[in-house]
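A.B. asks: Can you look at this prediction? I've put the sequence above it.
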Amino acid sequence: MLEPEQRTPKPILRQVVGWVVVLPLMASFVRLPFPLSLPLVLGVIAAAVYGVRFAWRHASRRVTVLAFIVTLLNLVSLVAIGYFSILTASLSALQGLLVPVLLRMAVLEFLRTERIRPQETQFPSKQMKLQ
């Protein structure tokens, strides 16, 4: 590990981010049946652990702690929700929370505007024919 006052070189930082964040995110978009997805999940977890180990050896303490926290969150996400990327899990949870709220807001806004609008005849063309 580098000394606390030393900065992590850019190539090392990119490699750590690739192993810990990008690889699990990319692998979470692949949908495979159960027997085939198990080696993929185990490989992603092993790659994230390797990213933490790589950060421990070559990066600063901040980068190492960040890589460890993200890997830990990915593992918790895998066990709790079934997604092995915390980014994909949070996106899924956000969609599950926001879609019903936004739909309800749209329906309420529609109902509010319908009450304010003055009553109109449903078929103006029939009224024109009668006159």
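C.D. replies: That came through fine. Residues are numbered from 1 along each chain as shown.

A.B. asks: alpha carbons only for contacts and neighbour counts from here, please
C.D. replies: Will do.

A.B. asks: mind listing what residue 15 touches?
C.D. replies: residue 51 (CA atoms under 8 Å, 6 or more residues apart in numbering).

A.B. asks: okay, now the one to match up with it:
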Amino acid sequence: MKTANEKASEDVAEKLEEINSLFSLSDISRSQEIIPAIYSYLNSSEYLAAALKIDEIRKILQEAMAVKLLQKSDEIIRVNLKNLSVDMQSLFNEKREQGKLNVNVIIKHIDEVAMIMQNTSSNIKAKKYGVKV
């Protein structure tokens, strides 16, 4: 009886992890759709829209960090979150003040986050399907 209970507990934990991975993969995939929109908004000088999309990415990154989904250290993720917050503020200020905005720095930060998200997506898929990426 004890062995059956232990087996059932293991099965439940495994299914829960699988469900969490699917939800996580959904969030990560959503971020991979948002990032090209950010590039587009930056290229067309639609800074408010870019800032709002960066906020979405920032929230996904925070959630992924909270559930220990990312393969990077928490310190690296914190740096990226800080960069995104500074970028959002710069974009909001640019909209109000029409100052000089260095879009290349923002694009560099988005590129770094995009790489983290892509690696995370690959790792989730590899774990799910048993294939090393």
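C.D. replies: Nice, I can see it. None of the values given here were measured: they were computed from a predicted structure.

A.B. asks: TM-score of the superposed pair?
C.D. replies: The TM-score (TM-score structural alignment, normalised by the length of structure 1) is 0.36; 78 aligned residues with a CA RMSD of 4.3 Å.

A.B. asks: State the distance from residue 87 of structure 1 to residue 73 of structure 1.
C.D. replies: Counting by CA to CA, to the nearest Å, the gap from residue 87 of structure 1 to residue 73 of structure 1 is 10 Å.

A.B. asks: Same drill for these two, tell me which one is more crowded.
C.D. replies: residue 87 (19 against 16; other CA atoms under 10 Å).

A.B. asks: I'd assumed residue 23 was in contact with that one.
C.D. replies: No - Residue 87 of structure 1 is beyond contact range of residue 23, at 11.5 Å (criterion: CA atoms under 8 Å).

A.B. asks: After the helix or strand containing residue 30 of structure 2, which helix or strand is next?
C.D. replies: Here residue 30 of structure 2, judged by DSSP states H and E, is contained in helix 2-43. Downstream of helix 2-43 of structure 2, the first helix or strand assigned by DSSP H and E is helix 47-66.

A.B. asks: how big is the angle separating the next helix or strand after that next one from helix 2-43?
C.D. replies: Going down the chain from helix 47-66 of structure 2, the next helix or strand is helix 74-97, by DSSP H and E. Put simply, helix 74-97 of structure 2 runs at 30 degrees to helix 2-43, going by axes from the mean of the first three to the mean of the last three CA atoms, to 10 degrees.
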